[in-house]
Structures are given as C-alpha cells and as structure tokens.
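In: here's my sequence, what's the structure:
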Amino acid sequence: MIVKLFVLTYKEKSIKRDLMRSLIIFFLFFLLPSLAFCEKIIIKLRPDTTVEAVLGEVMAKKKYLSNNIYVIQIKKGVDVSKIISHLRGDPRVIYVESIKKGRFKGFDTLETVFSIEGGDYEGQWYLEMMEVQPCWYLSKGQGIVIGLIDSGVDYNASDIQGRILSGYDFGDDDNDPFDLNGHGTMMAHIMVAEKNGYGIAGIAPQAIILPIKINPGGEDTFETDRLVEAIFYAVGHRVSVINLSLVLEEYSEAVRDAIDYALFQGIVVIAAAGNDGLSKVSFPASYEPVISVGSVDGDGTVSLTSNYGMGLDLVAPSGLPGIYTIGLNETVYLARGTSLSAAMVSAICADMLGANDGLTPSDLFNFLKATASHPLVWEILSGYGLVNAKRAVQKALGLPVGEEIPYLSLNLISLFYPFLPYPYFTFDIYQYQYIWIDALRASPAPVDIYLEIFYPDGRSAFLTYGRDGLAQLREERLPLMRGCVFDDLEDFIPVMFLAFSPYDEAMKADMPSGSYVWRMEIIGNGESIEEYLQTFYLFNHY
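Out: Sure thing, here's the model as predicted:
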C-alpha cells in the first residue's frame, strides 16, 4: 500500500509539474510581446510524450517529420525565443531550435558560354585532373541513386533524360521538383549527364538522380525544416548517396540528427565546404561524418574562394578557369565553387558503389582519402588532397591502385560487314574490358551461344564460364551461354567478361596483347541461326 501511495503521489507531482510548464508557456503566449522573427520551431521529443502536452496553447500547427521530430507553427504574438529557452529546460524535450536559413549559391557563374551543341569533354579539364575517363572502364555508377537535395532539376534537359526519378518539392509542398533556379540542374549534369557527343559528360553517367527541391519557387535560400524533411525523404526512397551542395548560416541540431539517421541507414553524405574563402568550413560540411569538399583551380592550387580549416576532408577541381555545366533551358555556363566539388565527389561515390555496392559510408570516405593526392598528411587548405576517380574505384574493387585501367579495342574494319567475312571479326587486345552483342532480331526459341577465339599464333579456344562464375578459355567446344532468349530487338548479351570482378588472373596470361579473331555461332534446335545476331560491337566508353 505504501508503494502504491508513493507511485500515486509521484504521478500527481509529475502531472502538476507538466501542468505548470504548460501554464508558463501559456502566459508567455498571452502576456509577452513578440520579439522573434521566426514563427516555426523544430522540436524532438522523448517517445513517451506529445507535442500537445509540451506546447499546449501556443501551438498553432504541427507537422511530424520522423523519429519524434516535429515542425511546430507557433501562434502569432508569441516570443519564440522565450518559448525555446523554456523548452530547453523541459526533460521531455531532447532538443528544440528555431528555423534557420540556408543557401545554394555563393558559387560564381562566370559567364554563359554556348548552346547545348558542343561535345563531350570540351572544356572538361577536371575529368583528366581526377582521372575520370579511365574510371569509366571500371564503373559509370550504374543504377546507383543519388539524392540531390537542392533547387530541383530541369528533368526535360536532353543530356539527363532517363536519369531523373520522380522526386518531391518540399519548398512548395508539391510533387513537382522542377528547377526554377538552375543550381540543382547544374549539379545534376556534373553528376549524370549522358556521354552522347554534345553538352558535357557526367562523372557517373549511368547513375540516377532523385531530385528533392527544398527552396520556394526559384529562390536561392531555404529553411532548415525543409532540408531535414528532404533528408528523411531521401532515406525513405533508398538512395545510396546524398549530395548537399549547400550551406547553412549556422549549426542545426535537427539537420545533424537527420544526417546521422541517413548515415545509420548506410547512406554516404557529401557537402560543400563553402565559398567565402574563410578558415572555417560551413555546416553541414563541418559535421565530422559528412565528407566535406573544397575547391582547387586547374593548376592544383586551392581556390581563393574555397573555405578551409578543421573539418575539410578533400578537394575537387571546380575553381578557375571554371567548370562547364548546363543550367536551365539547356544553357551552358562556366561556373566555379564548392557546390560543384561536392557534386563531383558524390558522382565518384556513385562510381565506387556501382563497382562495389557493399561499401559503407566509412568505406567510401576511407577509400577516397586513401587514394587522394596526399592521403597520409592532412593539410589545412586541402584536407587529404585532390580526389582521384580511377584510384578510388580501383580501391573499391580491391584492384592494385594506380595501375593502368584495362581496356580492349576493336579493329574498326570488323564493324563493317562485308569487309570481313561474317561472322569473323578481328579485335586487338591491349588489356581487358567487355564485348557486347546487340541482338537485332528476336529469337524463335532458346539458343546456345558459342564464342571461339583465334590467337595470333593460330591456336583457338572457346570462351566459357566455370562453376565459380569466372571466364575461362577451353580447348573443348563449350558454350558461352545456354538457353538464351532474345525477347526484343534491343537485348544486349555480355559476351566477354575480362575485366575486374569476377576475374580470372589466368585468363589475362592466356590472352597477351596482340591481334585476335573471334567467331560467334548461335545454335537453336541443333541448327546454326547466325542471322539472328546481326551486329557485333564493343560497349565502349570512348
């Protein structure tokens, strides 16, 4: 009985204490004039309480975000700063803060250059500086989803057609994240623009963008509650990378909380260091688990406008003489700034994940750091140095870092029937890559594919796969594939897998550099039906 009375007394005291807190907030609302500029707050509560119990009469509207985090609209006339000060002493509140402002730009658009008609790599000096083109032999970020939290994306742009998912506009609270500002569209092109002979080539041209707009209309600023909501949205839509080419005016506990949740879910977060030329990295890039990226010029020196100091991890080449990227209305701009740097590193992370999707955020950072220009020495201006796409992807694959990237080149005469009797085609092996077959006609039934390789010395062997999934060259006439069906006119069949993983080292020794001939044979119902395979070509990267 004594215990029961004690519990009852404790509950009564707790109720009285909570009631008193609500009354204090009530009096703050009715008796004090408004001194605050902001009418919204972000609050995170302990699981055993409610916003109604904590805020009482001062709450005009609430919106639940995630993980017990709420955005609260405070009634007009309330001194929000006093409300926040009082709530910080409430044990039911984990944290509370006012809404803060953030911005995208602070990067320079140096000039408008030319229309969309140009050519891949024209002016893209940064690709060579980061060894991006060799990286494409190993990975183009195939299928990796990047959450681009920004000003939206012009998803009608021809260079990124098919690379943009349906996202959301938290700035205007609708499901159309179309870009009215241009910043997000520029970032999207840096990351995933198709390598198609005009415009520019993205660093991860087979990755996918989930556009998440957080600014109202075409404004250059946004509020932190929109950013927090966008991060949770990205996590819920299973992105692998979150790009934050943006800065906040000050630290936000709610943004940090959302980033922690994304990292816990295995999503790597990359952010721009800022473009003020200050010895202070902007938030959220300054938050330790976030990969923060500064800028260097084309000569390798740190850009004068790039923020630096504690918290800076890496740099990417987005300074002078400027970076070509594509904005609204498919206009090509010459721009610079750490927003572009962050987008570059996000795309490299997509390339790494495209090669090895088992990497964690910690793995990605460690591999980027280990393959940067000075991995053993952190410097105040450049962190661990300039990122290197080729080396980072090699590290992700467990390949020797720094070696020349394997590739294979097909003799051009072999592309044009009847210059060489079909179905014989010559090809030169310098190193190793894919060969693909384009099936131009549907097959009537399952077929078996045989690929015979003729060596420079006259020997021949059949390419097949062992039980371990590794490619092998065998003297016996064994099929490359059994039971293949070409369902439509655009089926692609991987014919030779001589690159990275799975990889048979013995195969490299078996096929030294030289000129080879291959012969493809398609067998269906015991008969050769080679006419069903009409075009052979390399799925090439250049």
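In: from here on, contacts and neighbour counts on C-alpha atoms
Out: Fine.
In: I'd say residue 271 and residue 289 touch.
Out: No - here residue 271 lies out of contact with residue 289, judged by CA atoms under 8 Å, at a distance of 10.6 Å.
In: tell me which of these two has more neighbours.
Out: residue 271 (29 against 19; other CA atoms under 10 Å).
In: how many neighbours does residue 6 have?
Out: Using other CA under 10 Å, residue 6 is surrounded by 11 other residues.
In: next, the structure of the following sequence, for comparison with the previous one:
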Amino acid sequence: MRMSLSVWWFCMGILWCVCSTLSAQPRLIVKLKEGQLFSYPDSQSSLSRVIDEHKLAIPARTQSLSRESLEESLFVLEFTGSKPLDSLLDQYHQSELFSYVEPDYIGRAAGQSMDVPNDPEFDQQWYLYNDGTFNFGTPKAGADIQALSAWERSQGSASITVAIIDSGINPDHAEFAGRLWRNDDDRYDGEDNDHNGYIDDYFGWDFVNEDNDPMDDNGHGTAVAGVLAANGNNALGYAGIDWNCRLMICKVVGGSQVGYYSDWIRAIYYAVQEGVDVINFSLVGVDDSRALKEAVDYAYRKGVLIVASMGNGNSSIPNYPAAYHHTLAVGASDPDDQRSTAFNGSPSRGSNYGDHIDIIAPGNYILGLNQYSTDRPGNIWAGTSMAAPMTTGVVSLLLAIDEDLPPSQVTAIMTSSCEDQIGSTQEDVEGWDPYYGWGRVNAARALASLIDQENVLEEKEILIYPNPVANVMNLRLKLPASSKLSVLIVDVEGREVERFSLVVDEQRIGEFEVDLSTHPAGLYVMKVQSQFGTSTHQLMIRH
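Out: Down below sits the predicted model:
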C-alpha cells in the first residue's frame, strides 16, 4: 500500500521560532506577594496599585489566570512599546513585590499528521487490536493496549468528564454526538450566570480568542479527542478508548499549534474548578514555568490527574508539563512495541525519554478524525500527542469503575499494570527505565487489577522508602487510631510473594522494616490494608 506523506513539521521548542505566529508584544506572568493584597477589594486593584506606586512599566493588558482564592494574585501582563522582555523581567523582579516573575512562555502541540490511507478504519487501529497485519511499520501481534478485553469490563461512564486542553475540536462530528460536557449553570443569554468569569461557556472555552466557541482550526485537538473518546460500536468511523465519558473542550492553541503558557494555566484552573475528573494535555513546552507547575500541583491536590505527552524531539530534554512530578508522563511506541524513534520516518522526530517518564503508549500511525467533516476520519497522526489520549482513555475507564480514585492510586494502577520488557533490550530493561518508563499501557490489565478502594489511605498517611529498594524497605504509617494492617506483595504476574501483618499502636504512628533481600530484582505491587483504608503502590527491587 502507498501512503502520501504531507507532514506538518514544527519548530522544536526555540522561542524565537514560534513567536511570529503569536503576539510579538512582551508578556510576563507575575504573582503578587500576599502582603500586596491587603485592604484592596480585589487582586486586580492590588496589582494596579503596585504598578502605579512603584512606577513599574504599565502593561497594555492584564488578565487574571485563576479565580481560585489562593491563586487570585496570578496574572499575565502584555506590554506595548519598545521596552524589551529582559528589561521588563529585571524591573518587575527587582521590585521584590512579586513571589515570582517569568516570561509567558510559548509551547506547542506534540503531534504531526499525514494523509490517511484508503482502508477500513478499524483495520487501521492497530493500537486497539494488533494481529500483526497492519500495513505500516513492522507490526507485531499483541503490541496493543488490549482494548477488546478491557471493554468487557468497562466502556466508560457519562458521569466522568475529561478535559481536552488543546486546539479545540469539531463539536459537530458524529463521533462526538452526545458526548460534550455541558455547563448547565450558564445558559446562552450573554450573561455570566455562574459567575466563573466566562460568559456562556456552555461547552468549554476558547482561551485563544476569548470566546465560547472552542472550534478546532487545526485538527490536532479533534484527533486527540477522537483517539480518546470517539463513539464506539456505532457503525461509523472508528472507536475511541472510552465510549461514554463527557468531553470538556478548552482551546489553548490556534491554527499554528502554538500557544501561551498563560492560556494553558487558565485552562487547567478552569477545568478543575468546573469539576473535571482527568485532564489530557497533548502539548509541550521546553521552558520550566513556576506558574505552570503550580497549576499542575493544584489540579493534583484537587484530585485531578493530568496526563501529559513527553514530546517528540527523540531526546532527553525535559518538556513541560510532562516533566513535573504530579503528571502522568507518556512516551510513544510503534506497532512492533519499540519506542517510536522516527515519527513519519524522520529520526529527529521520536518519542522523548528521561528520568521523568512514567509509561509509553501507542503513538505512531494513529488514525484521527477530520476536523472539517461531520462523519469522516481525517489524517494519520504521529507523536506523543496521540499516546497521551490513549492513556487518558484508559484512566477514564478506571474512573468509570471507581470515580473516587485519587491521582496517586490511578498512577500506581497504570504503572504497575504495564507490559514491561517489550522493546529494545538496550533500552527496555526490567522495571522502570528512562525510555519506556514502567512499560507499555495495557488497558485490560489496568482494569483487572483495580481493587475496591472506597476508602483509600492518603499519601500523608503512608510512606515507603527507599523505592527502588535493594534489601530493606522502610514502611511508615500515620493513622487516625491504632489499627492492625495486612500487607500483600505480588509480582507482575499477580503471584503472591509476601504476606504479613503489622500493628500500629495507640501512638498512631508505626515504623517498620521489611526484608526483601530474598526476592528477585524486578517490579512488584504492594497492597496495604487497614480499617481506615487501602493503598496500592508499585515497588521496585534492585539488588
């Protein structure tokens, strides 16, 4: 079969390469110190007062990035005139009035497309069911996420909402029929009825153009949303991972697939405050931003996991937000279970790697929906942008079974259920490695391993260290009262290797040492259960 490759190549994270597609005016993200908020009715007034009184450069436009009370002092400032960015950074930083001052960095989408082959759609979805006959690459039977087995356990739930922070979607596509999140508190009447700062945000918000129409003018977001949530078993197009979840659309990049961090940050706060359950983030930037990290951490504290793409530079250069601790960072694999090292045949466009990667998922030769059509597929896409929604879809299937799973438990389930040592022996070593993380996503294993966790021990109640462990593991627990605990350790095949009991006395704090020196090196899963809750953790033994 012949494939026509019309590849959309993107610049690789160099700020001046992308600035021409966005505003050329200098932009800063600033956070006022708490003392600067005193006695003023709102943070906007405090900001204006600080700028005027201290004779700082006056911005042409200011915008709050969050309406959350703890984050109301966070703003993006846009300036006009000839004053350069470095000068503005120095002036605002040296004023010592702000917790931090940073550029409003620019990031981009982590995917690229090519013309779709003229084949039946499901046959092209090797990532759902790979029988080794896929037309491109070197397919290997079984190198998929085991979707067919997973759907026997869960096909998703309308009670779960997934935020797509991307380039928007085509809301009229038949594959999204009945699937869009609706803000019933804000009807179409030109008023901000729910007082969230966004007028008539019925389906989500376009943070690029500041309106309530997050229509996709690029195709990236529609492709991402389709991989995750295209209607399944509807005799049309192809199947997404989750057939029932609701999609909240947050448009933060435009037709050029680049956008400001400030819009990304606002979208995260918006999605969390509107009650989303999980966020897909198929965008990357090469600049480390304190404001973006705070938004990611905020989501995590509120019980919302952000699934983020690692980036497509085939390098270990950290991309954000995937490099932040409180994300689930996803790399990409090929139809033969190898790490993607040549997206669309280019050796400079492969899946990033590094010490922050968590897992990989299929990300090359991925069929996307057509953003200009209401019923047809579109291009084939490649990139970690596609691996992320593959993973987010599995997360939403998990949440459909137990919507109270906290991010830490979701991460533990996703990583402990991966298929390990399926790739190159030089890269994919036993257990965690910087190329494949804990391995390739296996949806069936993840759902099968889900334990009833109505009561979950929080992170502050249990500490396991060191991890990885060589011989002796330390287990520290802080519980509301004395309790007997049962501890179960199983290997990656589910075989029990250790079971024992512990007692936390009336002091409510227990510290224990567990000798694991007799167990072979490898990945294990440990379940700790008490009357106050259950906690599941991945455990790596390295001798």
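In: what touches both of residue 271 and residue 289 of structure 1?
Out: Shared contacts of residue 271 of structure 1 and residue 289 (CA atoms under 8 Å, 6 or more residues apart in numbering): none.
In: remind me, longest helix of structure 1?
Out: helix 2-31 (DSSP state H).
In: and residue 183 of structure 1, what's its match in structure 2?
Out: When structure 2 is aligned by TM-score structural alignment, residue 183 of structure 1 is paired with residue 220.
In: tell me who's in contact with that match.
Out: 109, 111, 166, 167, 257.
In: so which of the residues you listed are in strands?
Out: The strands, defined by DSSP state E, take in 109, 166 from the contacts of residue 220 of structure 2.
In: what ranges does structure 1 have for its helices?
Out: Going by DSSP H, structure 1 shows helices at 2-31, 51-55, 80-87, 125-129, 132-135, 183-192, 224-236, 253-264, 338-355, 361-370, 389-397, 505-510.
In: so what's the residue nearest the centre of structure 1 up against?
Out: Centrality entry for structure 1: nearest residue to the mean C-alpha point is residue 146, 3.3 Å, by CA atoms, centre = their mean. Listed by CA under 8 Å, 6+ apart, the contact partners of residue 146 of structure 1 are 207, 208, 209, 210, 239, 240, 241, 242, 243, 346, 350.
In: structure 2: which residue goes with that one?
Out: Aligned partner of residue 146 of structure 1 by TM-score structural alignment: residue 162.
In: likewise residue 537 of structure 1?
Out: By TM-score structural alignment, residue 537 of structure 1 lines up with nothing at all.
In: how much space between residue 537 of structure 1 and residue 219 of structure 1?
Out: 47 Å (CA to CA, to the nearest Å).
In: and the gap between the aligned residue in structure 2 for residue 309 of structure 1 and residue 314 of structure 2?
Out: In structure 2, the residue paired with residue 309 of structure 1 is residue 354, using TM-score structural alignment. Here residue 354 of structure 2 is placed at a distance of 10 Å from residue 314 of structure 2 (CA to CA).
In: circling back to that earlier point, just checking, what packs against the longest helix of structure 1?
Out: helix 51-55, helix 80-87 (3 or more CA pairs under 8 Å, 6 or more residues apart in numbering; DSSP states H and E).
In: please identify the most buried of those.
Out: helix 80-87 (a mean of 18; mean count of other CA atoms under 10 Å).
In: average offset between that one and structure 2?
Out: Compared with structure 2 after fitting, helix 80-87 of structure 1 deviates on average by 2.4 Å (mean CA distance after the TM-score superposition for structure 1).
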